[in-house]
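Asks: this one's structure only:
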């Protein structure tokens, strides 16, 4: 799930305005060092960094998100609340690039397992089966591989150069996904167990349609974290040799 990690990776490479102890700085040309810096930074963001106004990233929290109906397999109107993503702090960085010329950051990560949970309300159809329910839900993603792509621009602030992320895209691939949605059928509990079995037998089709909505929401959450961090940290503090490349 190299993905969400990507953004932390950004953070990791940074040393800032008095960054917390233990953050690693690198030459902008030393990609091996940058990969190590990002990897070391990931667990440091698990509980958040108060002095930078950065909230905890494991679990990564989304207060609310809505998904309209009309997809192919999942024709549902869905509202999710208090959604958390657990496991990001265990991510392993497999590749990282910081392209100053094209103003793009690309991070690849893997992790053994990610768990998405919260409360859902949904009505419509899944695989042509009627759904009308609400309650707690859990999605378990096994061996996720993530890609995080961030496009940024450089701007001046108080005589210093800062990075501002303009967009972020998060992609997932997994070896398997399992779903547990409680109370999918309010009026027919007898069929609910069968529907849950159908969901998990068709996990790939469900994953392809459902998970991208989550990754879009988490990409936006990570975008905010990145900008909150880099608004305070000039690039001359992030890279050992940035000031000499202007």
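Replies: Thanks, I have it. If you're wondering where the values come from, they're calculated on a predicted model, not measured in any experiment.

Asks: from here on, contacts and neighbour counts on C-alpha atoms
Replies: Noted.

Asks: buried residues, the helix ranked longest in the chain. List them.
Replies: For the chain, the helix with the greatest residue count under DSSP state H is helix 203-230. Buried residues in helix 203-230, counted by 16 or more other C-alpha atoms under 10 Å: 204, 206-207, 211, 214-215, 217-230.

Asks: and the helix or strand that that helix is followed by, what does it pack against?
Replies: Scanning forward in sequence from helix 203-230 by DSSP states H and E, the next helix or strand is helix 235-238. Applying 3 or more C-alpha pairs under 8 Å, 6 or more residues apart in numbering; DSSP states H and E, we find helix 235-238 packed against strand 160-173.

Asks: the closest residue to residue 141 other than its chain neighbours: what secondary structure?
Replies: Counting by C-alpha to C-alpha, 6 or more residues apart in numbering, residue 141 lies nearest to residue 177, which is 4.6 Å off, once chain neighbours are set aside. Here residue 177 is strand, with the state taken from DSSP: H, G, I helix; E, B strand; the rest coil.

Asks: ok, residue 177 - contacts?
Replies: 139, 140, 141, 142, 200, 203, 204, 207 (C-alpha atoms under 8 Å, 6 or more residues apart in numbering).

Asks: from residue 204, how far out is it?
Replies: Look at residue 177 and residue 204: by C-alpha to C-alpha, to the nearest Å, they are 7 Å apart.

Asks: then residue 174?
Replies: For residue 174, the distance to residue 204 - C-alpha to C-alpha - is 9 Å.

Asks: next one for the comparison:
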């Protein structure tokens, strides 16, 4: 039987660095069209992402309140050698953070740049939503 148990109390205050390498992501958005100034725009209302990293590098400073630099170094080494498990433990937090950030960015971009600059033959919101009611 092979069992891994990680019970390390991480209680400190310091800087943290996480670098995700070779990230593949699948992004799904929900949008609603609206009209402004004679143009059709996207309103991004929801965003979900699946993140699949090719690697994760981390460095935590002062994670044991400065009590043991050697244990801190060993812990950082352990996290980097076992990056998959480390990422899986933090996946919900990382995914939520990336989703929130991307939603804010996409909302700003799509409120500034008309949707018909991205999709040439996009219908107006009136055309699209009127069609949906007629079905």
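Replies: That came through fine. The shown structure was predicted, so the numbers you read here are calculated from the model rather than taken from an experiment.

Asks: can you pull the TM-score for these?
Replies: Once superposed, chain against chain, the TM-score is 0.72 (TM-score structural alignment, normalised by the length of structure 2); 121 aligned residues with a C-alpha RMSD of 2.6 Å.

Asks: just to revisit the earlier point, map the residue nearest to residue 141 of structure 1 onto structure 2.
Replies: Using TM-score structural alignment, the partner of residue 177 of structure 1 in structure 2 is residue 56.

Asks: separation between the spatially most central residue of structure 2 and residue 27 of structure 2?
Replies: Residue closest to the average C-alpha location in structure 2 (C-alpha atoms, centre = their mean): residue 98, at 1.9 Å. According to C-alpha to C-alpha, residue 98 of structure 2 stands 11 Å off from residue 27 of structure 2.

Asks: can you find the partner of residue 235 of structure 1 in structure 2?
Replies: Aligned by TM-score structural alignment, residue 235 of structure 1 pairs with residue 115 of structure 2.

Asks: mind listing what the residue lying closest to its match once chain neighbours are set aside touches?
Replies: Nearest residue to residue 115 of structure 2, sequence neighbours excluded (C-alpha to C-alpha, 6+ apart): residue 41, at 4.7 Å. Residues counted as contacts of residue 41 of structure 2 (C-alpha under 8 Å, 6+ apart) are 33, 34, 35, 110, 111, 113, 114, 115, 116.

Asks: and in structure 1, which of those residues remain?
Replies: Retained in structure 1 (both residues aligned by TM-score structural alignment, their matches' C-alpha atoms under 8 Å) from these: 33, 34, 35, 110, 111, 113, 114, 115.

Asks: what's near enough to touch the residue sitting furthest away from the middle of structure 1?
Replies: Ranking residues of structure 1 by C-alpha distance from their mean position (C-alpha atoms, centre = their mean) puts residue 190 at the top, at 36.0 Å. Residue 190 of structure 1 makes no contacts at all, as judged by C-alpha under 8 Å, 6+ apart.

Asks: now residue 103 of structure 2. Nearest residue, chain neighbours left out?
Replies: residue 47 (6.1 Å).

Asks: what residues does residue 161 of structure 1 make contact with?
Replies: Contacts of residue 161 of structure 1 (C-alpha under 8 Å, 6+ apart): 154, 155, 234, 235, 236.

Asks: return the residue of structure 2 aligned against it.
Replies: By TM-score structural alignment, residue 161 of structure 1 lines up with residue 40.

Asks: following the host helix or strand of residue 131 of structure 1, which helix or strand comes up?
Replies: Residue 131 of structure 1 belongs to strand 129-142 when assigned by DSSP H and E. Downstream of strand 129-142 of structure 1, the first helix or strand assigned by DSSP H and E is strand 145-157.

Asks: picking that back up, which one among the contacts of residue 41 of structure 2 gets closest to residue 62 of structure 2?
Replies: Taking C-alpha to C-alpha as the measure, residue 62 of structure 2 sits nearest to residue 110 out of the contacts of residue 41 of structure 2, at 41.0 Å.

Asks: map residue 61 of structure 1 across to structure 2 for me.
Replies: For residue 61 of structure 1, no residue is aligned by TM-score structural alignment.

Asks: near residue 61 of structure 1, how many other residues are there?
Replies: Residue 61 of structure 1 has 21 neighbouring residues, counting by other C-alpha atoms under 10 Å.

Asks: does it sit in a helix or strand, and which one?
Replies: strand 60-67.

Asks: got the contact list for that strand?
Replies: Here strand 60-67 of structure 1 has contacts from 76-86, 213, 217-218, 221, using C-alpha under 8 Å, 6+ apart.

Asks: restricted to strands, list the residues you listed.
Replies: Using DSSP state E, the subset of the contacts of strand 60-67 of structure 1 located in strands is 76, 77, 78, 79, 80, 81, 82, 83, 84, 85, 86.
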